[in-house]
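K.L.:
I would like to see how this sequence folds:
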Amino acid sequence: MSGKIRFAPSPTGYLHEGHLLSALYVWAAAKKWNLKIHLRIEDHDQSRARPAYIAGIREDLAWLGFKYDSESIQSARGQVYEAALQKLKEKSLVYPCYCSRKQLLAENPQSETGEIVYQGKCFKEVGSRKPEVGSIDTAPHNLRFIVPNKFIDWHDLRLGDFHENPKLQCGDFPILDRDNQWTYQFAVCVDDIDEQITHIVRGEDIRNSTARQIALMEALGRTERPVYLHHPLIVDANNKKLSKRELAHSLRQDKEAGITPEMLFGRVCYKAHLTGNDTPIALVDAISIIMETL
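P.N.:
Below you'll find the predicted structure:
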């Protein structure tokens, strides 16, 4: 097997143990399946991304010993996203949405996970008029992708088979927000196509995004799906995943406290229930442990 896999952190904070576990899974998959490794810095959220965090990602990966084959940063890829958006416009697969957050909460049901399932109000009122290709109303709005109303069957190497309809999971979802920023769902799909990513290994908290991303990638012309594997997460004392928004303890704080990479690898593998104790281990050994689970 050969191809390309990506490690894609967002520079909205410094890397923490959750990122380290994800990196270990990505590098283990790359070694097992003979894949090139691509570092993608996902700074699509310009309101939260910071240059210091971008530099921190590169510095932390170098300190930990993770080497990769190529790199990209989303803020430099505007023309690629514009071209992809034009493809969707030419197929009449996008429309402007003027709903406020308050309206979205009040007028749409929520899924079992608490996600808003958009019912297409603005498509019915505005989108069905099919404005000319390239035209954008100047009033504040986001652009939504018209999700096909069908079930999508896909397979996860760890979790098994799924049969999901993203129209029922989330409805038509935004690809460009009210601040004229590309959304996560849109940017990663365009990147995975353009950067020829064949394998996607990421945390299981993103699993629910898979069917909608498959639908979007197919709308953009991708015919061969990536191989998917969603790995388990490290959680905090309240059984919540580690989050930069919640100020999760960063790896560089550990570094400044004298913690070695080997100590971090041992600790993370133990917290992820991959080993029976938190004895320090080398990067190559941590990768080997995870390879055995793939």
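
K.L.:
switch to C-alpha atoms for all contacts and neighbour counts from now on
P.N.:
OK.

K.L.:
mind checking the end-to-end distance for stretch 140-155?
P.N.:
Distance across stretch 140-155, first residue to last, is 38 Å (CA to CA, to the nearest Å).

K.L.:
With stretch 207-224 instead?
P.N.:
Criterion CA to CA; first-to-last residue distance in stretch 207-224 is 19 Å.

K.L.:
Show me which residues of it are buried.
P.N.:
Buried residues in stretch 207-224, counted by 16 or more other CA atoms under 10 Å: 210-217, 219-220, 222.

K.L.:
same thing with stretch 96-111?
P.N.:
Using 16+ other CA under 10 Å as the test for burial, stretch 96-111 gives 96-98, 104, 108, 110.

K.L.:
Need the residues that contact it.
P.N.:
With contact meaning CA atoms under 8 Å, 6 or more residues apart in numbering, stretch 96-111 is reached by 116-119, 122-123, 126-127, 136-137, 140-144, 169-170.

K.L.:
Over to stretch 38-55?
P.N.:
Here stretch 38-55 makes contact (CA under 8 Å, 6+ apart) with 4-14, 68-75, 181-184, 187.

K.L.:
Which ones among the buried residues of stretch 207-224 lie within helices?
P.N.:
Counting by DSSP state H, the buried residues of stretch 207-224 place 210-217, 219 in helices.

K.L.:
what's the farthest-apart pair in the buried residues of stretch 207-224?
P.N.:
Put simply, by CA to CA the two of the buried residues of stretch 207-224 set farthest apart are Thr210 and Leu220, 15.2 Å from each other.

K.L.:
Please report how far Asp285 lies from Trp27.
P.N.:
Counting by CA to CA - Asp285 and Trp27 are separated by 12 Å.

K.L.:
quick one more, to check against the first:
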Amino acid sequence: MNGRPPPVTRFAPSPNGPLHLGHALSAIVAHDLAQAGGGRFLLRIEDIDGPRSRPDLADEFRRDLEWLGLEWEEVPAQSTRLATYAAAAEALKECGLLYPCTCTRKEIEAAGASEGTDGLIYPGTCKRTGPDPARPAAWRLDTEKALAEVGPLTWEDDLAGTIPVDLGGLGDVVLVRKDLPASYHLAVTLDDAADGVTLVTRGADLFAPSHVHRTLQALFGLPVPRWHHHALLTDDSGQKLAKRRGSPALAERRQAGEDGRMLAEQLRLRHLRLGT
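P.N.:
Coordinates of the predicted model:
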């Protein structure tokens, strides 16, 4: 693989709903890139979504991957790593890089927040006026301070090339949620480093968050992987497949007797047609 060491990739689903074809494609891309480079393909269950995380679904995920003909190494689930997330958040707080925020989504919208590359850009209300001490707080990254700390950064995507870090379209993202010990941004960055992931594969809808993850890697002094953001599968209306839209579950197809390996080959061919 261009003289690089064998890649380590991963598939990291959350057991809060069944896997669909979009998940299958992501798993296949990660699996095949690892296999092509003589590397390792990891499975990590991201199970810190409170009561929405269901152990039975994690078991279904394993059966789905086996049905697709994939082989993997499983690494510890996120629920075993809570102390790591807490320590990392405390370190950022001590450096003055996190601040508490008690704003609700409605309050953020009412404050005239603009639309960014990954949702609404937080207008900095609590940074200016302070949080409401009577309400639970999330903790946001002060991106201006963070970038001043690390200086100019870039990251490498297999398809898009060298990308300068730009947090302008994201704003002060949440790293510790009100209801969870860590946001996706913090947990996935720490987990990928702990698991030795060297090639982060995921859908193009997660391109923008990679700016945050590269910044966190610099703040924590973590190894920097490469990225590979593949095109998304869409439904007949052109929308990406999603659990919340009821996209057909892999488990239903598996239980109906469909040939999983044949489906995987069809997804590979579809992926080739997408050009990624």
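
K.L.:
Now, of the contacts of stretch 96-111 of structure 1, which are buried?
P.N.:
116-119, 122-123, 127, 141-144, 169-170.

K.L.:
Looking at those, which is nearest Ser243 of structure 1?
P.N.:
Nearest member of these to Ser243 of structure 1, counting by CA to CA, is Ile116, at 21.2 Å.

K.L.:
corresponding residue for the closest one in structure 2?
P.N.:
Using TM-score structural alignment as the criterion, Ile116 of structure 1 maps onto Leu120 of structure 2.

K.L.:
How about the contacts made by that match?
P.N.:
Leu120 of structure 2 touches 109, 113-114, 170, counting by CA under 8 Å, 6+ apart.

K.L.:
To which residue of structure 2 is Lys91 of structure 1 aligned?
P.N.:
With TM-score structural alignment as the criterion, the equivalent of Lys91 of structure 1 in structure 2 is Cys95.

K.L.:
count of neighbours near its match?
P.N.:
Counted with other CA atoms under 10 Å, the neighbours of Cys95 of structure 2 add up to 12.

K.L.:
Repeat that for Asp194 of structure 1.
P.N.:
Counted with other CA under 10 Å, Asp194 of structure 1 comes out at 13.

K.L.:
Repeat that for Ala27 of structure 2.
P.N.:
Neighbours of Ala27 of structure 2 (other CA under 10 Å): 25.

K.L.:
where does it land in three-state SS?
P.N.:
helix (DSSP: H, G, I helix; E, B strand; the rest coil).

K.L.:
Tell me which entries of the buried residues of stretch 96-111 of structure 1 lie within strands.
P.N.:
96-97 (DSSP state E).

K.L.:
The helix or strand hosting Lys89 of structure 1 packs against which elements?
P.N.:
Applying DSSP states H and E as the criterion places Lys89 of structure 1 in helix 78-90. Applying 3 or more CA pairs under 8 Å, 6 or more residues apart in numbering; DSSP states H and E, one finds that helix 78-90 of structure 1 contacts helix 184-194.

K.L.:
Buried residues of the helix it packs on, list them for me.
P.N.:
For helix 184-194 of structure 1, using 16+ other CA under 10 Å, the buried residues are 185-193.

K.L.:
Tell me the helix or strand right after that helix.
P.N.:
Of the helices and strands lying after helix 184-194 of structure 1 in sequence (DSSP H and E), the nearest is strand 199-203.

K.L.:
Give me the residues contacting that next one.
P.N.:
Contacts with strand 199-203 of structure 1, where a contact means CA under 8 Å, 6+ apart, come from 3-6, 22, 25-26, 29, 226-233.

K.L.:
Restrict the residues you listed to the buried ones and give me that as a ChimeraX selection.
P.N.:
Buried residues among these (16+ other CA under 10 Å), as a ChimeraX selection:
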select :4,5,6,22,25,26,29,226,228,229,230,231,232,233
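
K.L.:
just to revisit the earlier point, going by distance to Thr275 of structure 1, which of the ones in helices among the buried residues of stretch 207-224 of structure 1 wins?
P.N.:
Taking CA to CA as the measure, Thr275 of structure 1 sits nearest to Thr210 out of these, at 29.1 Å.
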